[in-house]
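*Asks:* The sequence and its predicted three-dimensional model are supplied below.
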Amino acid sequence: MISLLLMSLKSNVKFHSLYDQGQFCGIAYYVESDDTVYLTYLAVNKDLRGHGYGSRILSLLEDKYPGKQLVIDIEPITKSAKNYRQRVNRLKFYNRNGFHLTNQKLKDQDGSFSVMTTGKRLNKKGFIKTLKEMSFGFYQFKVEK
């Protein structure tokens, strides 16, 4: 959590708590660069899940950053994973909200993640630039097929 707070000191890194009429709905943590908005973390209050808040948050980001690709990474759909059903539901949620899987993987110290975008195709250079900018260049990663 300390690294998230440290990175949020950069002007292009946004860390927002989201409320609806005073009720906490969730958080969004994302990074904006020239043509990419990388949503690193989206969480909806567990008591409000299934009520459209996640979709509304994504719509707000699309409205705020027209013309930019929104990019996320998700755990790969692996049948042997303990949270397989959760992974499938997450993929369906993002598909319903205009994201599609790319042929790229984000690999870091935590594993390999499937990359999704709202763009027609992933602007890989823009995504890599965004990852470097958000972490002061300290984040060790690879984006590859």
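*Replies:* On my side now, so go ahead.
*Asks:* going forward, measure contacts and count neighbours with C-alpha atoms only.
*Replies:* Fine.
*Asks:* What helix or strand is the residue positioned nearest the centre of the chain located in?
*Replies:* For the chain, residue 39 is the residue whose C-alpha lies nearest the centre (CA atoms, centre = their mean; 2.7 Å). Using DSSP states H and E, residue 39 falls within strand 36-44.
*Asks:* one step back: could you tell me which residues make contact with the residue nearest to the centre of the chain?
*Replies:* 28, 29, 30, 31, 70, 71, 72 (CA atoms under 8 Å, 6 or more residues apart in numbering).
*Asks:* again, 7 Å this time
*Replies:* 29, 30, 31, 71, 72 (CA atoms under 7 Å, 6 or more residues apart in numbering).
*Asks:* hang on, the second one packs against residue 40?
*Replies:* If I follow you right, that is residue 30. Yes. With contact defined as CA atoms under 7 Å, residue 30 reaches residue 40; the gap is 5.4 Å.
*Asks:* thinking again about what came up before, and the contacts of residue 39, which two are furthest apart?
*Replies:* 29 and 71 (12.2 Å; CA to CA).
*Asks:* Please, where are all the helices along this protein?
*Replies:* Assigned by DSSP state H, the helices in the chain fall at 2-7, 53-64, 84-96, 124-134.
*Asks:* Out of those helices, which is the most enclosed?
*Replies:* helix 124-134 (a mean of 18; mean count of other CA atoms under 10 Å).
*Asks:* which non-adjacent residue is nearest residue 136?
*Replies:* Counting by CA to CA, 6 or more residues apart in numbering, residue 7 is the residue found nearest to residue 136 once chain neighbours are left out, at 7.7 Å.
*Asks:* putting a second one here so we can go through both:
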Amino acid sequence: MIEPLKLKPVKFKSKEYYKTKELYKNAFPHKERISLRLLSLRALSKNIEYLAMYDEDRFVGFCYLIMYNNLTFIMYLAIDSSLRGKGYGGRALDSIRVFTSKNRVALNIEAEDENAENNDQRIRRKSFYIKNGYRLANMDTIEMGEAYEMLSYGGEKVAKSEYVTLLKNFATPILSPFIKYAVKFR
């Protein structure tokens, strides 16, 4: 059995923060990124984890997790581009499952769209998650103008109300009223 990756909390302005910052900018389109400063601040809260991933001492990537009841939502997951295709993505998913123990795990991926420039990438990404035990959660959303499909691993399906509550808890009471405007179900 391959060892899970080592997960290390990312603190603002730490060595891990700067490693994840560059990867974050390269792995996610600008419109899908939230301020890393805000993410770091929110990770000080209970049920939110901002984690750098290591294979022994080698930085591999990072994940950002939000927990609500028995659900872990992977908000961000990125593997260093020089290490993609070498099994680290699957190891990262295994490590997250170990870290969150018996929780169900869910994430959103960009929906397939034959008009999208990166549709081939979207298809490969979906195939990767399905190969790693994820299944369609039958919850499609439009968030900040982008269409997403939810995939989940383990346990019962994710309820819409559960997902909205998870997002509202992440957004804090000040921002949570905007969730109903930012997230639409297809």
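*Replies:* In hand now; what should we look at? No experiment lies behind these values; they were computed from the predicted model shown.
*Asks:* State the distance from residue 119 of structure 2 to residue 166 of structure 2.
*Replies:* Counting by CA to CA, to the nearest Å, the separation of residue 119 of structure 2 from residue 166 of structure 2 is 28 Å.
*Asks:* With residue 84 of structure 2 instead?
*Replies:* Distance from residue 84 of structure 2 to residue 166 of structure 2, by CA to CA: 30 Å.
*Asks:* so how many other residues sit close to the counterpart of residue 85 of structure 2 in structure 1?
*Replies:* In structure 1, the residue paired with residue 85 of structure 2 according to TM-score structural alignment is residue 50. Residues contacting residue 50 of structure 1 under the criterion other CA atoms under 10 Å number 10.
*Asks:* Report the separation between residue 50 of structure 1 and residue 62 of structure 1.
*Replies:* Look at residue 50 of structure 1 and residue 62 of structure 1: by CA to CA, they are 20 Å apart.
*Asks:* Between residue 30 and residue 40 of structure 1, tell me which one has more neighbours.
*Replies:* Comparing residue 30 of structure 1 with residue 40 by other CA under 10 Å, the one with more neighbours is residue 30, at 22 against 15.
*Asks:* Now which residue in structure 2 aligns to that one?
*Replies:* Per TM-score structural alignment, residue 30 of structure 1 is aligned with residue 65.
*Asks:* if I look at the aligned residue in structure 1 for residue 48 of structure 2, how far off is residue 58 of structure 1?
*Replies:* Correspondence of residue 48 of structure 2 to structure 1, assessed by TM-score structural alignment: residue 13. Going from residue 13 of structure 1 to residue 58 of structure 1 by CA to CA gives 16 Å.
*Asks:* again, but for residue 44 of structure 1
*Replies:* From residue 44 of structure 1 to residue 58 of structure 1 the distance is 12 Å (CA to CA).
*Asks:* now residue 68 of structure 1
*Replies:* Taken as CA to CA, the span from residue 68 of structure 1 to residue 58 of structure 1 is 13 Å.
*Asks:* do the same with residue 110 of structure 1
*Replies:* Counting by CA to CA, the gap from residue 110 of structure 1 to residue 58 of structure 1 is 25 Å.
*Asks:* And for residue 119 of structure 1?
*Replies:* From residue 119 of structure 1 to residue 58 of structure 1 the distance is 14 Å (CA to CA).
*Asks:* Then residue 24 of structure 1?
*Replies:* From residue 24 of structure 1 to residue 58 of structure 1 the distance is 17 Å (CA to CA).
*Asks:* Over to residue 65 of structure 1?
*Replies:* Relative to residue 58 of structure 1, residue 65 of structure 1 is positioned 11 Å away (CA to CA).
*Asks:* What's the match for residue 70 of structure 1 in structure 2?
*Replies:* Matched to structure 2 by TM-score structural alignment, residue 70 of structure 1 sits across from residue 105.
*Asks:* residues contacting its match?
*Replies:* 71, 72, 73, 152, 153, 154.
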